[in-house]
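>>> can't give you the sequence, but here's the structure:
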């Protein structure tokens, strides 16, 4: 008999992905569609149900134990409620877990996407073998998930780990959450893109001045820095400073054995590692200075692997 599997689903503001997953973290073929961002919860739930049906059909006779659903938030994994999705229209206290369970006939676990990614990296990626870690994803925004003493840190309503909204500069730029000077407003990919566009508009000399057909992005900054562009190098140095300052707070708050950095901006972690380390050495208390900051190993699939892990755990399956 074929070993039981689960279906892992990742709901993002841009794309919706689903795949079959085993208890060893292996993922099958990933099916991807564009999220109906303007269609409201009913349309998106229908998309999830359709993707689950496709994966289920491709699984043939393989027993399916349940669905592990990773979603942007904020959300409450205990009640299965999504409070709001800033990038999607019409989401307000949506009982997403129960809606998907009712329409698929399968048990569903729901977890924040950054926590799901933290679990995936912990079980199968850069966090294997440790009992405490902090995972940070640096992309459009900054999110995070924390594992302490072998357990997910959830907190009230499962809302712990919103590390991107630590205030690092009280009079700093306004964040999407409404606050000023959040880590996300200073060091996310969105912030990085804003900073370089401001510098270019002010006439800074850079190869990036030749990009005129679209907004300059964080990826452009990293590519320019790799090519030795002075402005790209300067801006990445500033990014490393803010990332390092934020990481110091994570070290002091959670005392992890490892800090894992994922998301698109982390692709330039090799260029920023020295700057991040310098901030840690200058600002962290001595017992925290040896904690490594490492790149995520699973890339964009960490959330799917984590969602699958949580679905297996809910089904009582012992993981390797």
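Yep, it's here. This is a predicted model, so every value here is computed, not measured.

>>> Please make it C-alpha for all contacts and neighbour counts, starting now.
Fine.

>>> Show me which positions of stretch 106-116 end up buried.
Within stretch 106-116, the residues that count as buried by 16 or more other Cα atoms under 10 Å are 106-116.

>>> Show me what the longest helix belonging to the chain is packed up against.
Counting residues, the longest helix found in the chain (DSSP state H) is helix 230-254. Helices and strands touching helix 230-254, by 3 or more Cα pairs under 8 Å, 6 or more residues apart in numbering; DSSP states H and E, are helix 183-187, helix 189-201, helix 218-226, helix 269-283.

>>> wait, doesn't residue 43 sit right on residue 49?
No - distance between residue 43 and residue 49: 9.9 Å, which falls outside the contact criterion (Cα atoms under 8 Å).

>>> ok, the nearest residue to residue 285 once chain neighbours are set aside - contacts?
When the adjacent residues along the chain are set aside, residue 285 lies closest to residue 252, with 7.8 Å between them (Cα to Cα, 6 or more residues apart in numbering). Taking Cα atoms under 8 Å, 6 or more residues apart in numbering as the criterion, residue 252 is in contact with 284-285, 288.

>>> let's bring in a second one:
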């Protein structure tokens, strides 16, 4: 069995897995993501430890041969799939990650943006399998994205395509961490969901009574998953907050449809766990704001299927594909 190691580096965890040709994860390893002040060499030590653990599992349990290592990183990755230009959660700045890991590991190494790897996984094994034109939008603390056309990831001239979260949707709007104002992720992300709920609580709105009771009045305990769970349990205010996020999501998707005209949008990331509570209002807003509505085909808007492991599955499969192409 041909295996590849996939590693997904997120804001809170580093998740690794042994992945077979069918996209099945057959062994796993996990570490906490180091603080952003941690030196690059220490982070690389951690990644090597994940590789070693998974390689040992493959050999110990006779699972198959490892052919490549794929890394999915949150941040800007150069078009060479080698250098992490900028990573918001780590100290990497123009970090030659592929070169450094290749010197310490026995396999070819490929680095990509985590949204690209998740999109690839959903196209190969998940919600948009077989679709020729795909745009993925990952809703987490911020918004990441990816573009895939005819089986080829569209990384852009400099490798930084798909940073949809920083499209400006409200001129002069809420300040974003990127330095600009009115970015899409300030209105349609997990951070936006929590911020809006906190604003209701801070205003002592009676509409937020149930949410306030759930957190005991401590705003620091409020999380996006908590709001989603409350909405699923019938809390009308939580459902309204999700619908607002969904409406902003649909607005941004209508803009992306103008730019890319995909056959399908696949929505991933932690906020996508809200399912139809998010996607139904997103589709409604999308239809209302789509240019040429009523006279053009509409892209499907679907929920990602592979959950939190999409990034590592896609990273592994992209790395395997790159090795096979070189061999061919």
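Perfect, thanks for sending it. It should be emphasised that the depicted structure is a prediction, and the values quoted were computed from it without experimental measurement.

>>> And the TM-score between these chains?
Here the TM-score for the pair of chains, by TM-score structural alignment, normalised by the length of structure 1, is 0.94; 315 aligned residues with a Cα RMSD of 1.7 Å.

>>> quick one: the longest helix of structure 1 to structure 2 mean distance?
Once the two models are superposed, helix 230-254 of structure 1 sits on average 1.3 Å from its counterpart in structure 2 (mean Cα distance after the TM-score superposition for structure 1).

>>> whereabouts in structure 2 does that helix align?
Per TM-score structural alignment, the counterpart of helix 230-254 of structure 1 in structure 2 is residues 236-260.

>>> Assign the residue positioned nearest the centre of structure 1 to helix, strand or coil.
With distances taken as Cα atoms, centre = their mean, structure 1 has residue 114 as the residue nearest its mean C-alpha position (3.8 Å). Classification of residue 114 of structure 1 into helix, strand or coil gives helix, according to DSSP: H, G, I helix; E, B strand; the rest coil.

>>> Columns distance to residue 317 of structure 1 on top of the buried residues of stretch 106-116 of structure 1, output as TSV?
What follows is these, written out as TSV (distance: Cα to Cα, whole Å):
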residue	distance to residue 317 of structure 1
106	16
107	14
108	15
109	14
110	17
111	18
112	21
113	22
114	23
115	20
116	17
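
>>> ok, these vs residue 62 of structure 1, which is closest?
Nearest to residue 62 of structure 1 among the buried residues of stretch 106-116 of structure 1: residue 106, at 14.1 Å, using Cα to Cα.

>>> how big is the angle separating whatever helix or strand comes next after the longest helix of structure 1 from helix 230-254?
The C-terminal neighbour of helix 230-254 of structure 1 among helices and strands, as given by DSSP states H and E, is strand 258-262. Regarding strand 258-262 of structure 1 and helix 230-254, their directions subtend 140 degrees when assessed with axes from the mean of the first three to the mean of the last three Cα atoms, to 10 degrees.

>>> and strand 258-262 of structure 1, how far from structure 2 on average?
Superposing on structure 2 places strand 258-262 of structure 1 at an average distance of 0.7 Å from its equivalents, by mean Cα distance after the TM-score superposition for structure 1.

>>> Looking at residue 43 and residue 49 of structure 1, which has the bigger crowd around it?
residue 49 (18 against 14; other Cα atoms under 10 Å).

>>> Can you give me the separation between that one and residue 150 of structure 1?
Remark: distance between residue 49 of structure 1 and residue 150 of structure 1 (Cα to Cα, to the nearest Å) = 32 Å.

>>> cool, and residue 127 of structure 1?
From residue 127 of structure 1 across to residue 150 of structure 1, the span is 11 Å (Cα to Cα).
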